[in-house]
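Trainee: got a sequence here, can you build the structure:
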Amino acid sequence: MSVLAETSGFDARTGQALADARLKIAIDRTAGTARAKRAAIVGAWPDFAVARERGREIKDHVVENLDHYLAEFERNALASGAVVHWAETAGEACRIVVDICRRAGARSVTRSKSMLGEEIGLPHALEAAGIERVETDLAEHIVQLAGERPSHIIWPAMHKTREEISDLFRQHHADPHREETAEAMAASARRHLRERFLRADVGISGANFLVADTGSVCTVTNEGNAEMTTTPPRIHIATAGIEKLVPTAAHAAMMLRLLVRSATGAALTQYTTFHTGPKRAGDLDGPDEFHIVLVDNGRSRMLADREMRPMLRCIRCGACMNHCPVFNQIGGHAYGGTYPGPMGAVLTPALDGLSTETRDLAHACTLNGRCREVCPVDIPLPTLLKGWRTRSWREGLEPETMRRGLGFWRWAGTHPRLYRLGAALAARALRLVARGRGRLGRLPLLAGAWTRYRDLPVPPAGPTFLEREAERLRRETRP
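Mentor: The predicted structure follows:
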């Protein structure tokens, strides 16, 4: 676990992140590339807006009829030879997976990247059970070697620079790379993981989609690690949130087009596999047993909450993070939960409960709306974040200083003349303190929070915005 992830308190984690110059370099390299690639591939798809609306309709339809599609999925999965398990909580889901591993006498398991697994604490549960866990996704492998948590749902190691990854591989790989290139380091990881793929007793994957009419589990990777995780072992366990359903394979294909373009900026992911039951007579490979663990873990509460229900559309593409100005400054670990960025700021209090620990996440947002603009299923993330702010206020979770400060602000706003006078005096005072400089690097007392990590632009000379607006209205009303 990284020091940043262990630090208690959102403010403390944010402070550490903003002070880490290497973190900013790592985020800029990855998120910047992701934004450029997504813009190019979406710009080349004339019907993207239509597809986006279609994706939203598919997910809303499934959520409104979740009981029907869950029953259909279970029926068809059982018919294919799979075993379906139901888990109401994270702890129950972990117990089911660990019990399957124990019954199989598993000493080693391979795991393909799964944010649900992180959500339910599966890595820790396997470790507590004495079962060796091998992360097979390259980025997850890096995070595991570093003893840290993922910092992004698509690129779990985006907080690491190439130089840091090189040092990790030289420390932990028996046959490390000799040249510090991406190709050489990937080859080093491949040599390290190959033996572990082949000796694993159980392979554990997540699920990008669950196809109701076939009982299939769809996995998507760019490295082929999911196939190597699910095919050689005797047992394949897939863990999935109950909201991952789509009605048919055709709907899955539609959602895949949206997912891949939004997640990686590609037209098609390298490896897209539909797992339908265990190995059959005549099959050359595949698991002898296929277990599917369907996890609720707070999703039924979201379903019952009309305001938060749109969050169940989320297909975990990560586009909202890549375009979020806050995430791009502080990275994923500062959020403290499994899911970072705008979607994490909504999901974490929904799954873990609204508390003094999770209320800060909704405030880590400028409400600029970029997250909704790029969301492939049109989740109203800014509206949901404002909803958490309202609930936090209503439940008395906001600090007393904030409540008093906003109370004074409200009083000032209801006295326009005093407000305009105060604004004008404040602007002139800032210009006086600046003494000709264009920016202020430090402000006194409580105002110092504004300049702790950034400079404050000095208001330009001349009339304030309110004064200019008042003059405009006077001109427009003159006969």
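Trainee: only C-alpha atoms for contact and neighbour calcs from this point on.
Mentor: Noted.
Trainee: quick one: the strands in the protein?
Mentor: 83-87, 108-111, 132-135, 202-205, 209-211, 216-221, 235-241, 245-246, 271-275, 289-295, 439-440, 456-457 (DSSP state E).
Trainee: which of the ones you listed sits closest to residue 340?
Mentor: strand 235-241 (17.6 Å; Cα to Cα).
Trainee: got the contact list for the closest one?
Mentor: Residues outside strand 235-241 that contact it (Cα atoms under 8 Å, 6 or more residues apart in numbering) are 97, 116-117, 201-207, 217, 230, 287-296, 299.
Trainee: likewise for stretch 68-84?
Mentor: 62, 210-216, 242, 245-247, 276-278, 289-294.
Trainee: recalculate using a threshold of 6 Å.
Mentor: 212, 214, 215, 277, 290, 291, 292 (Cα atoms under 6 Å, 6 or more residues apart in numbering).
Trainee: show me what counts as buried in it.
Mentor: 69-70, 72-78, 80-84 (16 or more other Cα atoms under 10 Å).
Trainee: could those residues be laid out in TSV, adding distance to residue 26?
Mentor: Rendered in TSV, the data for the buried residues of stretch 68-84 read as follows (distance: Cα to Cα, whole Å):
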residue	distance to residue 26
69	41
70	40
72	44
73	41
74	42
75	46
76	44
77	42
78	45
80	44
81	44
82	41
83	42
84	40
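Trainee: circling back: from the contacts of strand 235-241, list just the buried residues.
Mentor: Those of these that meet the buried threshold are 97, 116-117, 201-207, 217, 230, 287-296, 299, by 16+ other Cα under 10 Å.
Trainee: sequence B follows; please return its structure for comparison with A:
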Amino acid sequence: MAQNVAEKFLKDSAAKSFHQRHREIINTNIDKYNTAFERGKSKFFNLENSRKKANIIKWKVMENLDRYLLDFESNFQKRGGKVIWANDAEEARQEIVKIMERHQAQCVAKSKSMVAEEIALHHFLKTQNVDIFDYTSLDTSAESLTDEQEIEAQKLLREQYTMADIGITAANFIIADTGSIAITDNEGNARLSATFPKIHIALVGIEKVIPSINDLDLFWPLLASHGTGQNLTVYNTVLSGPRQPHETDGPEEMYVILLDNGRSNLLIKNDQRQALYCICGEVCLSTCPTYQNIPDQAYDTSYHTLINSLVPARLNSISEFKHPAYVSPLSGDGLDACAIGIDYRRLALLNRRDSVQHSLISKTDKRTWKLFTYIMLRRRLIDFFGGKTKNFFLRNFFKKTWQKYGELPKLADKSFSKQWKEQNKE
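Mentor: Have a look, this model is predicted:
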């Protein structure tokens, strides 16, 4: 599996990295984003302090995750909501099917959701012959539409939302003390999905818990500034269950599916559980040297944030995230920009360590590094061969590894230690 992921990544990245038009688009977007991010983070009185506070809150949550999840379940159920626990993607999909069958639902309104992508929900619903009103489809097709056509398409799509039997959304945060979920987006499709249909299903990873609704005054601005550079995203919604007797709108029934799907396996790793702190701001992408050259399409993950490529929370096998850890350039820029202060470099190094301990690297890699270590620890062997011999080996044995786009370095005729000795003698 890991080797297949690696081969696919290398193939996709080679195609994209040297596509001139694509590079222009990436560079333009990154420049715009960096400008917006600098403007957004300037609104914080003390950004570093806010990051530390958010990190401590998420640390507290992960150390007591079971308690906070049970608090949320209890408080959510008090208002008539229903909580479903799903161990993996298949369980989550089957629970959604059961809800649809129970309510004889034929059409679904689905907002943008990385968790839905994680469990391949769109494809699954298609196989069940379910009509899907998906706002993301408009986002893709709208590129070729005129302004008037786009407006008409949006009107038609919004009308379809009113006819959906079930609305499916994600949630950015699970609020333990009020039994609520918080959803934030800029298009309004999540609010449409949650408001018009009689049944609302929120699909959310168990790591999204925050202790109190008061914590939103910290996490919402951090998410907005590190996501799009805004002070606050356009639509921020807190939902605490189905419509109450005194309320005029909202769903008749509301379900929250709490998805594990490998997150507990990551939770038990003391060194790596900080990956679950991620709130999916995307500033880590624009600061990553790898991502600046290779887009998210090359990453084998449904999440478009580098943290989830390094340690994808949904995966059960270490072999599946062995390669993305080696993609990280260990520059440290992600740590400096992360809204929560997650240590990217440490996570990447820990994953590389685990891949070696679990014998996931190839025998060729093992032999190569063993030989490299042996030679580098013996200065006489390094100095035994001159520059011409070393360059000959580079050209004939490492050219393919270096790739056709890179130019092989030319080694000096004499090693540094030889030059140093000769200079000191003089």
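Trainee: got a TM-score for the pair?
Mentor: The TM-score (TM-score structural alignment, normalised by the length of the second structure) is 0.90; 422 aligned residues with a Cα RMSD of 3.0 Å.
Trainee: before we move on, back to that, of all the buried residues of stretch 68-84 of the first structure, which two lie farthest apart?
Mentor: 69 and 81, at 18.4 Å, using Cα to Cα across those.
Trainee: any idea what residue 290 of the first structure aligns with in the second structure?
Mentor: Correspondence of residue 290 of the first structure to the second structure, assessed by TM-score structural alignment: residue 254.
Trainee: was I right about that match contacting residue 242?
Mentor: Yes. Using Cα atoms under 6 Å, residue 254 of the second structure is in contact with residue 242, at 5.1 Å.
Trainee: alignment lookup: residue 262 of the first structure to the second structure.
Mentor: Superposed on the second structure with TM-score structural alignment, residue 262 of the first structure falls opposite residue 226.
Trainee: and the gap between that match and residue 350 of the second structure?
Mentor: 25 Å (Cα to Cα, to the nearest Å).
Trainee: higher neighbour count, the two?
Mentor: residue 226 (28 against 16; other Cα atoms under 10 Å).
Trainee: where does the more buried one sit relative to residue 338 of the second structure, distance-wise?
Mentor: 8 Å.
Trainee: ditto for residue 163 of the second structure
Mentor: 40 Å.
Trainee: the more surrounded of these two?
Mentor: residue 338 (24 against 15).
Trainee: please name the nearest non-neighbouring residue to that one.
Mentor: The shortest distance from residue 338 of the second structure to any non-neighbouring residue, by Cα to Cα, 6 or more residues apart in numbering, is to residue 284 (6.1 Å).
Trainee: the first structure: which residue goes with that neighbour?
Mentor: So residue 284 of the second structure corresponds to residue 320, using TM-score structural alignment.
Trainee: how close does residue 169 of the first structure sit to residue 197 of the first structure?
Mentor: 18 Å.
Trainee: over to residue 96 of the first structure?
Mentor: 22 Å.
Trainee: for residue 116 of the first structure, same thing?
Mentor: Taken as Cα to Cα, the span from residue 116 of the first structure to residue 197 of the first structure is 21 Å.
Trainee: please apply the same query to residue 400 of the first structure.
Mentor: 54 Å.
Trainee: show me which of these two is the more surrounded one.
Mentor: The neighbour count for residue 400 of the first structure versus residue 197, taken as other Cα under 10 Å, is higher for residue 197 (25 against 10).
Trainee: which position in the second structure pairs with that one?
Mentor: In the second structure, residue 197 of the first structure lands on residue 161 (TM-score structural alignment).
Trainee: residue 240 of the second structure versus its match, what's the distance?
Mentor: From residue 161 of the second structure to residue 240 of the second structure the distance is 21 Å (Cα to Cα).
Trainee: before we move on, back to that, tell me who's in contact with the match of residue 262 of the first structure.
Mentor: Residue 226 of the second structure neighbours (Cα under 6 Å, 6+ apart): 281, 283.
Trainee: same thing but at 10 Å, please
Mentor: 33-34, 36-38, 40-41, 220, 279-284, 337-340 (Cα atoms under 10 Å, 6 or more residues apart in numbering).
Trainee: of these, just the buried ones, ChimeraX syntax please.
Mentor: This is how ChimeraX selects the buried members of those, with burial counted by 16+ other Cα under 10 Å:
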select :33,34,36,37,40,41,220,279,280,281,282,283,284,337,338,339,340
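Trainee: out of the contacts of residue 226 of the second structure, list just those in helices.
Mentor: Judged by DSSP state H, the subset of those located in helices is 33, 34, 36, 37, 38, 40, 41, 220, 283, 284, 337.
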